[in-house]
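Engineer: Turn this into a model:
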Amino acid sequence: MLDANLTQQLKAYLVNIREPIELVASLDDGAKSRELGELLGEIAALSDKVTVVRADDDARRPSFLVRRVGTDIGVRFAGIPLGHEFTSLVLALLHVGGHPSKAAQEVIEQVKALEGQHHFETYFSLTCQNCPDVVQALNLMAVLNPGITHTAIDGGLFKDEVEARQIMAVPTVFLNGEPFGQGRMELEQIVARLDSGADKRAAEAIAKKEPFDVLVVGGGPAGAAAAIYAARKGIRVGLAAERFGGQVLDTMAIENFISVPYTEGPKLAAHLEQHVREYDVDIMNLQRAEALVPAGREGGLHEVKLANGASLKARTVILSTGARWRTMNVPGEAEYRNKGVAYCPHCDGPLFKGKRVAVIGGGNSGVEAAIDLAGIVAHVTLIEYDSQLRADAVLQRKLASLNNVKIITSALTTEVHGDGQKVTGLSYKDRNHDTMHQVELEGIFVQIGLVPNTEWLKDAVALTPRGEIEIDHRGETSQPGVFAAGDATTEPYKQIVVAMGAGSTAALSAFDYLIRLPAELSEAA
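Structural biologist: Next up, the predicted model:
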């Protein structure tokens, strides 16, 4: 099951196990159970602190419990956690085995203090890059708190459960048998939902902070670069982000980041955060900005108001709030989001195996999605508003070679149809002949570009009709002392490497602005 490279990596990690653990297997006579049994045996052979026990005491098969010997501390996997979940398996072995987590100590204490019984189930896909964070967070919580249990379930192996629970997006989390959440969630987010006083405490702590020299709003590539470049100047830097990593967290393969031939979004986001934390930057994660109040005079303090009621002040601000997936904004789309309407083909594609789906959008993202899905689903209908596809020629040639893909151009999607529980089809208008058509299908993947996260900046800085922040070559906005970088701006190329450069430019410009302030204004601020 494990190749030589994975075997060596795992053996090196297992050295860190402090307490003996056992892998308690529930298997049947199927091929997947044989595969799991082989995997568990290979793991146990790498450490004298790991043993395999055959119990067959769980209804889900194949599954196994990672348990600390002689205790109730453990987590369960239903399925074979390889692919994107291999890291989840490694961390489960380490944490159940007594190796300490790298999570912030205050969050660990918060988890330990949670009261009540919380039984979590997470449905994941082995191709989902967002699932591991959720699985790993809940696994850690189960290790830290005896009132918490967690089972991670491969939706591709337990299709009957997926159908019965009408799961059409991953990760999907249930708490005590009831829906808890869908999509990427970090440990802090999950804990905050369970701890009703967390938001208030965070607001109180933020309200006590002194003004920053530079406040970065947004934690994607542009924000991370801005924070690092500003911190290296030896000034007081803060970073407030709704989620550190931004849209990079939703990106699968990254093959154009110079000097790194291949990486994946979550891995890059983790490296960004690690790099920022090497500097004296006050990181305030899970904080959504709701308003910017520019300084009333040159050298004054700008104010950023947060959703939790607190506010931050700074002599300069760098806006790097990025962008989000554009929606079709048609009837039925919001109603059937995560019930057949999806935005991540890598994450949710396996849930539509053997079914009919549509991809909306004929750019690179749309065509790449159609190609990927064609290898999983029964049929793909690609719908493009323009008269021709806009994707690169090499992608179009690949798409044209697939016999289970239909391409419809000059088409406007007008409505998503469903039966109240899931998607059943869509309607589109033929723009050439002004006629309406309906397509019966089970899934719709929307890939029509991005919308800047700038609604909260209306009337604070100049925005284009598209909502992009207007900036000059130095990254400065219409407000002195307020800079911006990344996908939220008028920068025409929405690329990770471009955003990093823009974030660096904005930070250097902010520092230049600060040192050129008249001494009396600087002191007054």
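Engineer: Please make it C-alpha for all contacts and neighbour counts, starting now.
Structural biologist: OK.
Engineer: In the protein, which helix is the longest?
Structural biologist: Longest among the helix segments of the chain by residue count, using DSSP state H, is helix 496-515.
Engineer: Beyond it, next helix or strand please.
Structural biologist: Going down the chain from helix 496-515, the next helix or strand is helix 519-524, by DSSP states H and E.
Engineer: Only the buried residues of the longest helix of the chain, if you could.
Structural biologist: Residues 496-511, 513-514 are the ones in helix 496-515 that count as buried (16 or more other C-alpha atoms under 10 Å).
Engineer: Could you list every helix and strand that that helix packs against?
Structural biologist: helix 221-231, strand 311-319, strand 482-484 (3 or more C-alpha pairs under 8 Å, 6 or more residues apart in numbering; DSSP states H and E).
Engineer: compare with the first, here's sequence two:
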Amino acid sequence: MLDADLKSQLKAYLEKVVQPIELVASLDDSAAAREMRALLQDIVSLSDKITLVERHDDNVRKPSFSINRPGTDIGVRFAGVPMGHEFTSLVLALLQVGGHTIRLDDAVIEQVRQLDGDFNFETFISLSCHNCPEVVQALNAMAVINPRIKVTTIDGGVFPQEVEARQIMAVPMMFLNGEHFGQGRTSVEEILAKLDKNAGARQAAELNKKDVFDVLIVGGGPAGAAAAIYAARKGIKTGVLADRFGGQVLDTLSIENFVSIKETEGPKFAVALEQHVKHYEVDIMNTQRASKLVPGKLIEVQTESGATLKSKSVIVATGARWREVNVPGEKEYRNHGVAYCPHCDGPLFKGKRVAVIGGGNSGVEAAIDLAGIVSHVTLLEFGAELRADAVLQRKLRSLANVTVIVSAQTTEIHGDGQKVNGLSYTDRVSGAAHKVELEGVFVQIGLVPNTEWLKGTVALSRHGEIEVDARGQTSVPGVFAAGDVTTVPFKQIVIAVGEGAKAALSAFDHLIRADDSTEAAPLASAA
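Structural biologist: So this is what the prediction gives:
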């Protein structure tokens, strides 16, 4: 099952296992079961601390296997063969069940340990989903910490009937004790916030105790990370308030244009960003969303959790999110046929008909990828011609199961009350109305800046972007901005990083030039 190189790497990891592990397989006669048996046999051959048993259990999915610590209630289960993006999840599960250190903050580990109740999680994933591993790894770690948490990771491609029965049209999708719990990339902290109802109030109380920052960065994407590094290197008190560290990069599959890095994946890049920031004395406040900016001698940033942070300067780097079509049916059928990530959710539409809205690079790339999975792709572009690079357009038009329609204005997404079954559009040239029968709609029409919380405070463009000058300064003294949230053209990671660094340097310059009466950063910080 595993090639020689992968076996060699896995063997080195398994040397870190300190507790015995028992792999318990429940198999059938399927091809997936044969792959699973081969994978488990390979694992067992690499460590004398791991044993394999096969048991016939009518109460569990087949094929599936659990990773158990004998003599305890600690264990996790995989229903399907965890390869692709989930191979790392498998390795981590083996190490953690085997007693290796779980890399979470002590406070988070204690919060998981103190959860009161029995929690049975089922998470549906696809092996091509780059957002799924974070959820799988978060829940697996929680199950090892607290044995009252039971987790099963289910590959939707191996259990299509269950996917159909539960109307799962987006991954990762979590169920808790049989009820829908959430979907999309989710961290341990975010899961805890939903399970522990008092967590928000406690976190707000802790944030309210924090001293005044010299610079507070709102946003943890590339721009925010770069700003944090450059600010911290100046020796000033630096904080990062982030909804999720990594930002939009976490939803990016492939990065091939960041200078000095030939190729990487978004989640890996985000981890590298966070590790670099943590190398310095930066106070990272994760899973926190800003709700209001209050200008003043000391600038206040209020959070949705009820906390108020104060800082002598602020850098806004809240980035952008997927733009919605804003037509009837889009919100109603989101995650029930309306999707925004073709890599994550595409496999759930195998053999079905789908539409892609958007003819830029993202839309055309999505259509090309989906064409290899679904029965037919209809690409709708609002303009008179596609906007994607010529090489992508040539590839798209070579595909027999793709129809391209330009000058098409999407007017409605239809459904049967449970899932999508069609889409209507108007021909912008003739005015004729058309309806396409299909099962999925992938929206790829660009980004919208995350600035709703700033309206009425800083000057925004007609597109909602923060207006900045050449130094990253906004219309409010002491408030700077960087990255995709600003009017700076060309929304690229490398540009966001540069703008974040520039904003930090500008904020530092603002602090050392400020009069002492404004309680600006001490001049000693400039040394």
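Engineer: Any idea what the TM-score is?
Structural biologist: Superposed pair, TM-score by TM-score structural alignment, normalised by the length of structure 1: 0.98. Supporting alignment: 521 aligned residues with a C-alpha RMSD of 1.1 Å.
Engineer: Save the helices and strands packed on helix 496-515 of structure 1 as a markdown table, and put in distance to A269 of structure 1 and mean neighbour count too.
Structural biologist: Listed next are these as a markdown table, based on distance: least, C-alpha to C-alpha, whole Å; neighbours: other C-alpha atoms under 10 Å:
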| stretch | distance to A269 of structure 1 | mean neighbour count |
| --- | --- | --- |
| helix 221-231 | 8 | 29 |
| strand 311-319 | 18 | 26 |
| strand 482-484 | 20 | 30 |
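Engineer: Could I get the full set of strands for the stretch 301-450 of structure 2?
Structural biologist: Ranges of strands in the stretch 301-450 of structure 2, per DSSP state E, counting those that start in this stretch, are 308-311, 314-316, 320-322, 338-339, 353-357, 376-380, 402-405, 408-415, 420-427, 433-437, 440-443, 447-449.
Engineer: Pick the most deeply packed of these.
Structural biologist: Mean neighbours per residue, mean count of other C-alpha atoms under 10 Å, is largest over the strands of the stretch 301-450 of structure 2 for strand 314-316, with a mean of 30.
Engineer: Run a quick neighbour tally on the nearest residue to E35 of structure 1 once chain neighbours are set aside.
Structural biologist: Leaving aside its sequence neighbours, E35 of structure 1 sits nearest to M1 (C-alpha to C-alpha, 6 or more residues apart in numbering; 7.2 Å). With neighbours defined by other C-alpha atoms under 10 Å, the count for M1 of structure 1 comes to 15.
Engineer: Likewise for the one 3 residues further on?
Structural biologist: Using other C-alpha under 10 Å as the criterion, A4 of structure 1 is surrounded by 9 other residues.
Engineer: Ok, G351 of structure 2 next?
Structural biologist: Other residues within reach of G351 of structure 2, judged by other C-alpha under 10 Å, total 13.
Engineer: Tell me which residue of structure 1 lines up with it.
Structural biologist: By TM-score structural alignment, G351 of structure 2 lines up with G354 in structure 1.
Engineer: so who does its match touch?
Structural biologist: I376, V377, A378, H379 (C-alpha atoms under 8 Å, 6 or more residues apart in numbering).
Engineer: Tabulate these in CSV, adding columns for distance to A400 of structure 1.
Structural biologist: CSV is the format used below for the contacts of G354 of structure 1 (distance: C-alpha to C-alpha, whole Å):
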residue, distance to A400 of structure 1
I376, 17
V377, 16
A378, 16
H379, 14
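Engineer: Quick one, which of these are buried?
Structural biologist: Here, 16+ other C-alpha under 10 Å leaves I376, V377, H379 buried among those.
Engineer: Give the aligned equivalent of the last one in structure 2.
Structural biologist: Right, the one you point to is H379 of structure 1. Using TM-score structural alignment, H379 of structure 1 lines up with H376 in structure 2.
Engineer: What's the separation between its match and L309 of structure 2?
Structural biologist: Using C-alpha to C-alpha, to the nearest Å, H376 of structure 2 is found at 51 Å from L309 of structure 2.
Engineer: repeat for Q492 of structure 2
Structural biologist: 30 Å.
Engineer: What of L379 of structure 2?
Structural biologist: 46 Å.
Engineer: ditto for I405 of structure 2
Structural biologist: 50 Å.
Engineer: V441 of structure 2 too?
Structural biologist: Counting by C-alpha to C-alpha - V441 of structure 2 and L309 of structure 2 are separated by 41 Å.
Engineer: Please apply the same query to H336 of structure 2.
Structural biologist: H336 of structure 2 is 38 Å from L309 of structure 2, by C-alpha to C-alpha.
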